[in-house]
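**Student:** Sequence and predicted structure, then a few things I'm wondering about:
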Amino acid sequence: MAIRSTRTAKTAQASELSGLDLPKMGPTGRPVTEFPDPAPLASHGPARIISLCNQKGGVGKTTTSVNVGAALAEYGRKVLAIDFDPQGALSAGLGVMTHDIPTIYDLLIGTVKDPAETIRSTSVPGLDIIPANIDLSAAEVHLVSEVARESILARVLRKVSNDYDVILIDCQPSLGLLTVNALTASHGVLIPLECEYFALRGVALLVETIDKVRDRLNPALVLDGILATMYDPRTLHSREVLERVVETFGDKVFETVIGRTVKFPDATVAGKPITQFAPEHTSAKAYKQLARELVARGAVA
């Protein structure tokens, strides 16, 4: 009789809880936040400069640069993307040819003085790019003997920062002089992090590099956040890595999580952001949410 009473009480309690309006939980283990559409801007500039940085390759830096830049532009922000990787993937992802035109390399070594000569428009209104090609791989050799070599990119971007609301720097997968230049020029850092164990191991080294740049070169530099990418909720490994990242970095982890999908390479081949290529796809909506979250966090005006 006592057992039956206990079961009856538990059943009643479960029924009572099922009627509560409990918050929906997101992949990061926090209640899902509906970030509002950002209000239009009355004027543009000066830009907040954000480096997308991770010394591990293939974690989604370029994909994020392309798509969050496009999403911010769709919300009325003027965006300048800087391709700072000799592979030129950002330029290709936005459908911009890089042969026989001035690039970021020419600005760094001084053969082109005016950044306006290197800026190219993209298929997304409000999103421009300064492209890069394989020539950029020689930049570190040229810059190593320059005075204040860590600040050369900062001096270049100073000339155009008043024309944009946000400047996104797509860094190469290393912690060399080019990445240090990007961090020295930036106000914030966004770290795309693949939900995979080996990607997680390198974050401590990257955060240490950010701290060194802040101490020695750029006291205003802050970590805007860590973006979980290539997340697959079907695998225990992805879920455990994301849980570990949230435990370690807390609110520095964006609520937005980018899932793994074959649509990203398809969009890259088309030379378009996924917000244009497949605007109704889950990942397109995720990057638009990330844009809204950046504005809500104050990382972008």
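**Tutor:** Sure, I can see it. Keep in mind the model is a prediction, meaning the values are calculated, not measured.
**Student:** hey, let's count contacts and neighbours off CA atoms from now on
**Tutor:** Fine.
**Student:** quick one: the strands in the stretch 51-200 of the chain?
**Tutor:** Assigned by DSSP state E, counting those that start in this stretch, the strands in the stretch 51-200 of the chain fall at 79-84, 120-121, 127-130, 166-171, 188-194.
**Student:** Out of the ones you listed, flag the one nearest residue 36.
**Tutor:** When the strands of the stretch 51-200 of the chain are compared for distance to residue 36 using CA to CA, the nearest one is strand 166-171, at 19.0 Å.
**Student:** That closest one packs against which elements?
**Tutor:** strand 48-52, helix 61-74, strand 79-84, helix 177-185 (3 or more CA pairs under 8 Å, 6 or more residues apart in numbering; DSSP states H and E).
**Student:** by contact count, what packs against the third one?
**Tutor:** Spelled out, it's strand 79-84. Using 3+ CA pairs under 8 Å, 6+ apart: strand 79-84 touches helix 61-74, helix 89-93, helix 104-109, strand 127-130, strand 166-171.
**Student:** quick revisit: output the strands of the stretch 51-200 of the chain in CSV, with distance to residue 204 and mean neighbour count appended to each entry.
**Tutor:** Below are the strands of the stretch 51-200 of the chain laid out as CSV (distance: least, CA to CA, whole Å; neighbours: other CA atoms under 10 Å):
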stretch, distance to residue 204, mean neighbour count
strand 79-84, 22, 27
strand 120-121, 35, 16
strand 127-130, 30, 25
strand 166-171, 18, 28
strand 188-194, 12, 26
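**Student:** about what we covered before: hey, which of the helices and strands packed on strand 166-171 is tucked in deepest?
**Tutor:** strand 79-84 (a mean of 27; mean count of other CA atoms under 10 Å).
**Student:** Could you tell me the angle between that one and helix 177-185?
**Tutor:** 150 degrees (axes from the mean of the first three to the mean of the last three CA atoms, to 10 degrees).
**Student:** In addition, the following structure is provided for comparison:
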Amino acid sequence: MTKAGDSVSASTKGKKTGADEVILGPTGRPYQGFPTPKPLDSHGPARIIALCNQKGGVGKTTTTINLAASLAGYGRRVLAIDFDPQGALSAGLGIQTHDVETIYDLLLDTKRNPREVIVETRVEGLDILPANIDLSAAEVHLVNEVARETILARVLRKVASDYDVILIDCQPSLGLLTVNALTAAHGVLIPLECEFFALRGVALLVETIDKVRDRLNPAIELDGVLATMYDPRTLHSREVLERVVEAFGDDVLETVIGRTVKFPDASVSGMPITEFAPEHAAAQAYLRLARELVARGAVA
């Protein structure tokens, strides 16, 4: 794992200020390494983070997998929730979801013990609540339930003491499942592809988060906006990242995830990139993201 003072990526640039040199990261702010998190003396209760963006293909699942594995690598106990009927998170961690109990079963019967459905992954310290296509029927079944927006929160309350962080991989929509995730969460992480059309929809997502805060979950916070699929060689990527920083300021995380073919290769193998190609720049970026979130206080 990369330690504090990790090497500066090729996308950073130097700016002379007298005799000193300030290294600027892709976001235009001074680059800083984040310290390696200290081991925890005990575990729990978990801080719940929803990874949310109603646009698909922006890196939510990739980020959930690799952030979860990175945090587990730093000694945190992590539970990943696959909350997308496509089941990509489960597949990306090599979990079989055919003819098994899933998060859908827990939503329909909140009296059940979630520990009976949680599956251990091959990554030490990382467990998952899997999902499959059955979850697509959840909104129909839940629409007439009392306090239907809080059902996931009631499920996770039973296992929160077992983990340090719970990451929810939301589906690309702003429907009832996503509202459940936002109601259960303490914080929201928004993966945002460095592409113009991805930027357009963020205002609607922020509006939804504000409505959930106002009506259902006053404690929810924006933990950060994570720029993904960044290509420093293209003017378009650089301009979009500049606009994101202008719009969100310090809420934009300093860590930026670059575009690489290693991500789909790792997904096919059912492994996080931190295990599939640990020395690759993308793996180091997710380790840095884990350290940044710990440094920001979003994770213990």
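**Tutor:** Arrived safely, thanks for sending. Just so it is clear, the structure is predicted and the values come from calculations on it, not from any experiment.
**Student:** related to what we said a few turns ago, in a markdown table, list the strands of the stretch 51-200 of the first structure along with distance to residue 289 of the first structure.
**Tutor:** Below are those laid out as a markdown table (distance: least, CA to CA, whole Å):
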| stretch | distance to residue 289 of the first structure |
| --- | --- |
| strand 79-84 | 17 |
| strand 120-121 | 24 |
| strand 127-130 | 18 |
| strand 166-171 | 17 |
| strand 188-194 | 15 |
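**Student:** Those strands: which one's closest to residue 237 of the first structure?
**Tutor:** Among these, strand 188-194 comes nearest to residue 237 of the first structure, with 11.4 Å by CA to CA.
**Student:** check the fit of that closest one onto the second structure and give the mean distance.
**Tutor:** Superposed on the second structure, strand 188-194 of the first structure shows a mean distance to its aligned partners of 0.1 Å (mean CA distance after the TM-score superposition for the first structure).
**Student:** who's in contact with that strand?
**Tutor:** When contacts are defined by CA atoms under 8 Å, 6 or more residues apart in numbering, strand 188-194 of the first structure is touched by residues 48-54, 59-61, 64, 183, 199-200, 221-231, 299.
**Student:** Look up how far residue 252 of the first structure lies from residue 222 of the first structure.
**Tutor:** As for residue 222 of the first structure, its distance to residue 252 of the first structure is 11 Å (criterion: CA to CA, to the nearest Å).
**Student:** what about the two, which has more around it?
**Tutor:** residue 222 (18 against 15; other CA atoms under 10 Å).
**Student:** nearest spatial neighbour of that one, skipping sequence neighbours?
**Tutor:** In this structure, residue 222 of the first structure finds its nearest non-sequential neighbour in residue 188, 4.8 Å apart by CA to CA, 6 or more residues apart in numbering.
**Student:** What is the equivalent residue in the second structure for the one you found?
**Tutor:** By TM-score structural alignment, residue 188 of the first structure lines up with residue 187 in the second structure.
**Student:** circling back: any chance of JSON lines for the helices and strands packed on strand 79-84 of the first structure, columns distance to residue 80 of the first structure?
**Tutor:** Output for those, formatted as JSON lines (distance: least, CA to CA, whole Å):
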{"stretch": "helix 61-74", "distance to residue 80 of the first structure": "8"}
{"stretch": "helix 89-93", "distance to residue 80 of the first structure": "12"}
{"stretch": "helix 104-109", "distance to residue 80 of the first structure": "12"}
{"stretch": "strand 127-130", "distance to residue 80 of the first structure": "5"}
{"stretch": "strand 166-171", "distance to residue 80 of the first structure": "5"}
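**Student:** Could you point out which of those sits nearest residue 295 of the first structure?
**Tutor:** That would be helix 61-74 among those, by CA to CA, at 9.0 Å.
**Student:** Counting by contacts, list what that closest one packs against.
**Tutor:** With contacts taken as 3+ CA pairs under 8 Å, 6+ apart, helix 61-74 of the first structure sits against strand 79-84, helix 89-93, strand 127-130, strand 166-171, strand 188-194, helix 274-277, helix 282-297.
**Student:** Turn the ones you listed into TSV, including distance to residue 44 of the first structure.
**Tutor:** Output for those, formatted as TSV (distance: least, CA to CA, whole Å):
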stretch	distance to residue 44 of the first structure
strand 79-84	10
helix 89-93	24
strand 127-130	13
strand 166-171	9
strand 188-194	19
helix 274-277	23
helix 282-297	14
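**Student:** between these, which one is nearest to residue 22 of the first structure?
**Tutor:** Proximity to residue 22 of the first structure (CA to CA) singles out helix 282-297 among these, at 21.9 Å.
**Student:** same for that closest one, what does it pack against?
**Tutor:** Using 3+ CA pairs under 8 Å, 6+ apart: helix 282-297 of the first structure touches helix 61-74, strand 253-259, helix 274-277.
**Student:** ok, now with 7 Å
**Tutor:** helix 61-74, strand 253-259 (3 or more CA pairs under 7 Å, 6 or more residues apart in numbering; DSSP states H and E).
**Student:** now the longest one: which residue numbers in the second structure?
**Tutor:** Under TM-score structural alignment, the alignment places helix 61-74 of the first structure onto residues 60-73 of the second structure.
**Student:** mean shift between that stretch and the first structure?
**Tutor:** Looks like 0.1 Å for stretch 60-73 of the second structure (mean CA distance after the TM-score superposition for the first structure).
**Student:** Whichever strand or helix holds residue 237 of the second structure to strand 187-193, inter-axis angle?
**Tutor:** Assigned by DSSP states H and E, residue 237 of the second structure belongs to helix 235-248. Between helix 235-248 of the second structure and strand 187-193, the angle comes out at 150 degrees (the same axes, to 10 degrees).
**Student:** Can you give the contact residues for helix 235-248 of the second structure?
**Tutor:** Helix 235-248 of the second structure is touched from outside by 27, 194-196, 230-232, 252, with contacts defined as CA atoms under 7 Å, 6 or more residues apart in numbering.
**Student:** try 8 Å this time
**Tutor:** 26-28, 194-196, 199, 225, 227, 230-232, 252.
**Student:** same deal with stretch 267-286 of the first structure?
**Tutor:** Stretch 267-286 of the first structure is contacted by residues 66-67, 70-71, 92-96, 123, 256-259, 261, 263-264, 287-288 when judged by CA under 8 Å, 6+ apart.
**Student:** what do you get if the cut-off is 10 Å, keeping everything else the same?
**Tutor:** 63-71, 74, 89-96, 122-124, 256-261, 263-266, 287-292 (CA atoms under 10 Å, 6 or more residues apart in numbering).
**Student:** Buried only: go through those residues for me.
**Tutor:** Buried residues within the contacts of stretch 267-286 of the first structure, counting neighbours by 16 or more other CA atoms under 10 Å: 63-71, 74, 89-96, 122, 124, 256-259, 264, 287-292.
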